[in-house]
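Enquirer: No sequence on hand, only this structure:
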């Protein structure tokens, strides 16, 4: 059965979000308390183990199979001169991903993750959102469905990333329309634009937000009016993963912007999500705060592709290895604290 066959399906899924299993979290916490270490001494690694316990519904979670899904789409707003690169680069980079030559190929392999590339109608960019909605309802639903398919199968973790020239412009517009503030608060240099291009980009974001104010009254409308196919696909993947109780590792600003419209209407959508890192894009830290997410890493990365999230998966593997592999005080015959 196709997930999100209609807008009503999407809205129903967003209004009915499964919860983590509290009993499994409690059992995992009891195990943590019994391991040969001072209480809390592994910091956030302990939190990660409990997080996975809750979503896997077991006191001893594992990461046997993780998947990176990279969604690619082109944006009509690129014609406004908001990027340092032409739209043709999107397809060129998709080809590079498929040949195995990009950063995400190396980083996914290092983290023991399978890699799936989903190119979304690259020959047909979205419409310029300063002139009207970026997508028709049907186009947005197709993108949501493509994202949901990437969350299918027996996986323990989904990592989401993106590729799309001008998609940091769409991400800034989505974030601003979802959480307010000026366009300048959300708009950064993206691929490394100069000062003149940055000011033009801010103006385009402001124009887009104003153009759709009053019309973008739902998560779906925000996505279709200001987003892109790859951003909508990430939203679909995250929501489908939640319905399947699969944890999600988010990448940078663009990937997180896909959650902004959803979280404005259903703040708990982020409960099964981890922020892999905070990127150098200035709006990302602000957006993470709005989403209530604390990044695992702060490495100054701004590549996209799911690269920062893939690196963070190594922390998850460390957390689960310690949770599973350490001896208890009783097993090691080590005295506990008095």
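Expert: Sure, I can see it. Predicted model, so just to flag it, every value in this text is computed and none were measured. Numbers count the residues shown, from 1 in each chain.
Enquirer: Going by C-alpha atoms from here, please, whenever you check contacts or count neighbours.
Expert: OK.
Enquirer: Give me the three-state assignment for residue 116.
Expert: Of the three states, residue 116 takes strand under DSSP: H, G, I helix; E, B strand; the rest coil.
Enquirer: And residue 61, how close does it get to residue 78?
Expert: 43 Å (CA to CA, to the nearest Å).
Enquirer: To clarify, my last question referred to residue 40.
Expert: Taking CA to CA, one finds residue 40 at 48 Å from residue 78.
Enquirer: quick one, helices of the stretch 1-150 of the chain?
Expert: Ranges of helices in the stretch 1-150 of the chain, per DSSP state H, counting those that start in this stretch, are 7-14, 22-34, 44-56, 88-99, 103-110, 137-150.
Enquirer: One more to weigh against that first structure:
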């Protein structure tokens, strides 16, 4: 490990990984959060002027924030959106409705503040980090060869780790990359099995013929590489993209930095799947903002044991669903901290 992230005094430095072996070791010994902070949140919930449990998952969200920030009360004062962009060799197989140049054009749009994620991040009060990853050099077409070498994969993974601000109160990862729903579907097929067609969706809006071809390509590619895939990191290196690897890195860095993560849609969740299949409970610090219109997303979340906060028919990516989930978390915390207790309000707690 090398190239440590600069942190505030008292915080542990975030490493860069030089080998997959060192990354696998880190995934086997992760911090477990602060249960006392979560218990303190639950204790206050029981004193607030409402029937017990009446705010449902909003109450659970506050306890989650407290546990993974490692403090009570938690805060939502410094949320961060990270959007990673990468290009895919598999796009040359015609699996997307748009050409790869759109990835670069959208990065410029993000940087100018013109995308949906910019507006939602502003509403949350989040700083927005945009990380383009070697856009002029797409990863290899995984139908013919592994998408990335080990060094290429680790470079992207480490870039994701070091994009996370150590003082962030919550992390909302997102992505942009023409062809990346094909990579996400291939990851799910390789790691979870089942028919390829059940993991495939229309992505950017492809036709029936392209959708059928997309499933065939995914099935063929996974079969070609099957003997080389032992865990999620192998699958991500061979079938993924730089932006998906970077999201996985950001999710891991957040765990090490005591930052809760709000996951986005199908592609972000596929990045999380790679960690899930490579470590010991590596997603305990994650919630899911929404259920994507991509048909594979609900199947994937069922395997991960994660329940989305919202179901809004979104299929944009960029981190939009993650930020909407974080806005809910911010509202939940405001209720928790701003509501009066029964004693403060002079309300008989037996009447609620």
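Expert: Cool, the structure landed. Just so you know, these numbers come straight off a predicted model, no measurement behind them.
Enquirer: which one of residue 40 and residue 78 of the first structure has more residues nearby?
Expert: Neighbours were counted for residue 40 of the first structure and for residue 78 using other CA atoms under 10 Å; residue 78 has more, 24 against 12.
Enquirer: Can you tell me what that one aligns to in the second structure?
Expert: Superposed on the second structure with TM-score structural alignment, residue 78 of the first structure falls opposite residue 91.
Enquirer: Same question for residue 94 of the first structure.
Expert: When the second structure is aligned by TM-score structural alignment, residue 94 of the first structure is paired with residue 107.
Enquirer: Can you say which of the helices of the stretch 1-150 of the first structure is nearest to residue 224 of the first structure?
Expert: helix 137-150 (5.5 Å; CA to CA).
Enquirer: helices or strands next to whichever helix or strand comes after that closest one in the packing?
Expert: Using DSSP states H and E, the helix or strand that follows helix 137-150 of the first structure in sequence is strand 157-163. Contacts defined by 3 or more CA pairs under 8 Å, 6 or more residues apart in numbering; DSSP states H and E place strand 157-163 of the first structure against strand 66-72, helix 88-99, helix 229-243, strand 248-250, helix 253-257, helix 307-325.
Enquirer: so which of those comes closest to residue 168 of the first structure?
Expert: Proximity to residue 168 of the first structure (CA to CA) singles out helix 253-257 among those, at 5.9 Å.
Enquirer: which residues in the second structure does the closest one align to?
Expert: Going by TM-score structural alignment: helix 253-257 of the first structure matches residues 266-270.
Enquirer: and residue 297 of the second structure, what pairs with it in the first structure?
Expert: Match for residue 297 of the second structure (TM-score structural alignment): residue 284.
Enquirer: Specify the local secondary structure of its match.
Expert: Classification of residue 284 of the first structure by three-state DSSP places it in helix.
Enquirer: ok, the closest residue to it other than its chain neighbours to residue 137 of the first structure distance?
Expert: Using CA to CA, 6 or more residues apart in numbering and skipping residues adjacent in sequence, the residue nearest residue 284 of the first structure is residue 253, 4.7 Å away. Distance, residue 253 of the first structure to residue 137 of the first structure, by CA to CA: 24 Å.
Enquirer: More neighbours: which of those two?
Expert: The neighbour count for residue 253 of the first structure versus residue 137, taken as other CA under 10 Å, is higher for residue 253 (30 against 16).
Enquirer: ok, now which ones touch that one?
Expert: 168, 171, 278, 279, 281, 283, 284, 287 (CA atoms under 8 Å, 6 or more residues apart in numbering).
Enquirer: Number of residues surrounding the third one?
Expert: If you count neighbours by other CA under 10 Å, residue 278 of the first structure ends up with 29.
Enquirer: Pretty sure it sits against residue 293.
Expert: No: counting by CA atoms under 8 Å, residue 293 is not a contact partner of residue 278 of the first structure; they are 10.0 Å apart.
Enquirer: Could you tell me which residues touch both of these two?
Expert: Common neighbours of residue 278 of the first structure and residue 293, using CA under 8 Å, 6+ apart, do not exist here.
Enquirer: Residue 298 of the first structure maps to what in the second structure?
Expert: Per TM-score structural alignment, residue 298 of the first structure is aligned with residue 311.
Enquirer: Nearest residue to the residue most central in space within the second structure in space, ignoring adjacent ones along the chain?
Expert: Nearest to the geometric centre of the second structure sits residue 263, at 3.7 Å (CA atoms, centre = their mean). The spatial neighbour of residue 263 of the second structure that comes closest, neighbours along the chain excluded (CA to CA, 6+ apart), is residue 288 at 4.6 Å.
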